[in-house]
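Asks: coords below, sequence missing:
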């Protein structure tokens, strides 16, 4: 009985091994799948995948490079440090579609104009890449994601047969501009992105850099060509809209970053005015102001120096969110503040001026919601300087 069961397992294993390496029929096709943005920030940029379809053999699989495991050891710590391990997952295409239908996201496919040999080569490459020992890769939002993988895989398999012209890209945008195109309706998400990412994303993006976004990969394939038996032909044979999204009315949100920070800034200005009138400093306001900006400053510097995220370098948000403020906050709880604090406040004002100069020169583009806060901080710093000066 044991020997029979072992033999059965061997036969099953051989079957699956043969299935993984099986020969596709002449009706088989490879498609690039592009999915529209969703209503959550992590879905705002859309998605890309491959589809292998062979009606004769009953194969209809999706190959998805945009997969990660929340349950992986130290996932959140690795995510914060920039050690993002993504992997190629496979699944039934119809199940894949149901998810996007439920999320009300459009799905398009581009059937590639490939010979039977190229279809087989693409299929074998994806199957090999999907094996547990091969499927993992180090994710990078701009340079190695589910979208960039599409062109990379096609180029790796078809090599010089295909040509991407990038003629569809006629704008000159920065990475921040490209992000903004997709986060207009995610005000808080955009604010967080502008706070966490540095001046490196304000450099002009090359035409290839645009391809971290699925929409641009879709257009790149529309313009691409393939050489078949010495003849140059379009790489895309057919395009299909498989799921059409249903229009949803946009709701007006009052609690945007600009509105919230504006109210907070007006409170700072008001309290500063009342302090000036009553000649009495609000110590708890100063404590919370310096503590908060100090904590944000520390997070900005950690993202810059303590992670491998390529987009968090050279983040000049530290000019207004000055990390040493976290220590100064406790000095400001005292009635009698040290005299050297006067010079520290001068430094803070100079940092704010430097930030404004960086903004005007487009060295780094800061979120517009910070504008009222910068004015309020400058006013508060000047007031504190006068208070400390009078106590000398």
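Replies: Received, thanks. Since we're looking at a predicted model, the values are computed, not measured.

Asks: CA only for contacts and neighbour counts going forward, please
Replies: OK.

Asks: my guess is residue 246 contacts residue 103. True?
Replies: No: using CA atoms under 8 Å, residue 246 is not in contact with residue 103, being 10.1 Å away.

Asks: for the stretch 201-350 of the chain, what spans make up the strands?
Replies: If DSSP state E, counting those that start in this stretch is used as the criterion, the strands of the stretch 201-350 of the chain fall at 225-228, 231-234, 236-243.

Asks: whoops, I mixed them up, the stretch 51-200 of the chain
Replies: 59-67, 85-92, 107-112, 136-138, 162-163.

Asks: ok now the first one, how far from the chain's centre?
Replies: Spelled out, that is strand 59-67. 21 Å (CA atoms, centre = their mean, to the nearest Å).

Asks: where exactly do the helices run in the chain?
Replies: In the chain, the helices defined using DSSP state H lie at 2-20, 75-81, 93-102, 116-129, 148-158, 175-183, 187-196, 214-223, 257-278, 283-305, 325-331, 341-360, 370-390.

Asks: elements contacting the third one?
Replies: The one in question is helix 93-102. strand 59-67 (3 or more CA pairs under 8 Å, 6 or more residues apart in numbering; DSSP states H and E).

Asks: returning to what we had before: if you count what's nearby, which of residue 246 and residue 103 comes out ahead?
Replies: Using other CA atoms under 10 Å, the more surrounded residue of residue 246 and residue 103 is residue 103, with 15 against 10.

Asks: for residue 107, what are its contacts?
Replies: Applying CA atoms under 8 Å, 6 or more residues apart in numbering, we find residue 107 in contact with 33, 34, 35, 36, 97, 100, 241, 242, 243, 244.

Asks: okay, now the one to match up with it:
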């Protein structure tokens, strides 16, 4: 009987030991996953034109493996062959880069750009999937992608891959304060180019009426801080359960004192006139010279050479973008009514007509088009920088001058 009891006890001991060991083996792989932290990083704007809108990245922390890395979809190089041409054509290729977090944070601290971190509220399985997706994206054959400023950029890529990793669906809550407010791509561009009037003027010249149509909440997330705000109130819906997408938000690089110092330094920099001020000054000079020319009955063809030549070069750039660029927002640009290639191609005939005091049919056509453009300015379905109006008036009064002089000459 004692032998039977011993056998039973030994059997139970071995069984319990096996069960404990199996449980430990199941928990061992799970422990590192629980310690993994994934978060969305949002970086403050910089001073360069490509950094005015801020930046977005994903931080991956795995203490068990000594990993603290930042996955950055905004890597590009100005040294890429034909970079400017490819950018104009909408054929710029960006790629996913990975860097050490300390190096990433040091770089943004050096340039005085604060960084906010939003910790993602993911399950262990979702964390594993997101890490696997990031690692797959970083493979050499996958890391390069065709960049599109409004639709596929360094903010939309992190959003999409996070959405793909969750088991349920990410639901974004609209801000009640914005319930009756509509935005366009141009509105958001203007929001981030405040204080940079020449950058804003250049962008406004290039993007057409497509940038002025109303966009939905999801489309606003091309801008990093819009993405950050929507993430802060988003939740994950899975079956009948729901949980917040973000557990907490913290500023991990704080450059407020640095920025205060920089603002005081900027105030000491020499004043730079805005595009509108330059355009108004040019209009007054052109109007004064035109009045002088009418009194003296002189065509002043040198002024026309500069004005129509410059407008024609600008028109060639706008036409090239509208016809050949893959950027969807540069088509249907009504500024081609003011600046178009015809002003450059017809320049020899324009100058010849002025020098010979002959009526130019081009000037008549230009006068009619620009008159309608200025009169119908508020009704055109595209927002223009106000500097365009005095620039259009410069061309208008030069065409009117030719028509007046040749009319008097014929009489």
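Replies: Great, that's in hand. Nothing here was measured: the structure is a model prediction, and the numbers come from that model.

Asks: need the TM-score from the superposition.
Replies: Here the TM-score for the pair of chains, by TM-score structural alignment, normalised by the length of structure 1, is 0.89; 370 aligned residues with a CA RMSD of 2.1 Å.

Asks: nearest residue to the middle of structure 1?
Replies: The centre of structure 1 sits closest to residue 141, judged by CA atoms, centre = their mean, with a distance of 5.1 Å.

Asks: tell me the counterpart of residue 262 of structure 1 in structure 2.
Replies: Aligning on TM-score structural alignment places residue 262 of structure 1 opposite residue 280 in structure 2.

Asks: quickly note the distance from its match to residue 274 of structure 2.
Replies: Relative to residue 274 of structure 2, residue 280 of structure 2 is positioned 10 Å away (criterion: CA to CA, to the nearest Å).

Asks: between the two, tell me which one has more neighbours.
Replies: Neighbour count, other CA under 10 Å: between residue 280 of structure 2 and residue 274, residue 280 has more, with 20 against 14.

Asks: so what's that one up against?
Replies: Residue 280 of structure 2 touches 387, 390, 391, counting by CA under 8 Å, 6+ apart.

Asks: mind doing that once more with 6 Å?
Replies: Residue 280 of structure 2 is in contact with residue 390, counting by CA atoms under 6 Å, 6 or more residues apart in numbering.

Asks: any idea how far residue 398 of structure 2 is from it?
Replies: Between residue 280 of structure 2 and residue 398 of structure 2 the distance is 15 Å, computed by CA to CA.

Asks: quick check: PyMOL command selecting the buried ones in the contacts of residue 107 of structure 1.
Replies: Per 16 or more other CA atoms under 10 Å, the buried members of the contacts of residue 107 of structure 1 correspond to this PyMOL selection:
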select buried, resi 33+34+35+36+97+100+243
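
Asks: show me which of the contacts of residue 107 of structure 1 is closest to residue 195 of structure 1.
Replies: Lowest distance from residue 195 of structure 1 to the contacts of residue 107 of structure 1 (CA to CA) belongs to residue 36, with 25.9 Å.

Asks: was I right to think that closest one contacts residue 108?
Replies: No: counting by CA atoms under 6 Å, residue 36 of structure 1 does not reach residue 108; the two are 8.4 Å apart.

Asks: looking at the strands of the stretch 51-200 of structure 1, spot the one closest to residue 218 of structure 1.
Replies: Residue 218 of structure 1 lies closest to strand 107-112 among those, at 8.0 Å (CA to CA).

Asks: tell me, the closest one lands on which residues of structure 2?
Replies: Using TM-score structural alignment, the residues of structure 2 aligned to strand 107-112 of structure 1 are 115-120.

Asks: mean deviation of the matching stretch from structure 1?
Replies: Following the fit onto structure 1, the mean deviation recorded for stretch 115-120 of structure 2 is 0.4 Å by mean CA distance after the TM-score superposition for structure 1.

Asks: just how off-centre is that stretch within its chain?
Replies: On CA atoms, centre = their mean, the centre of stretch 115-120 of structure 2 falls 21 Å from the chain's centre.

Asks: again with stretch 134-149 of structure 2
Replies: How far stretch 134-149 of structure 2 lies from its chain's middle: 19 Å, per CA atoms, centre = their mean.
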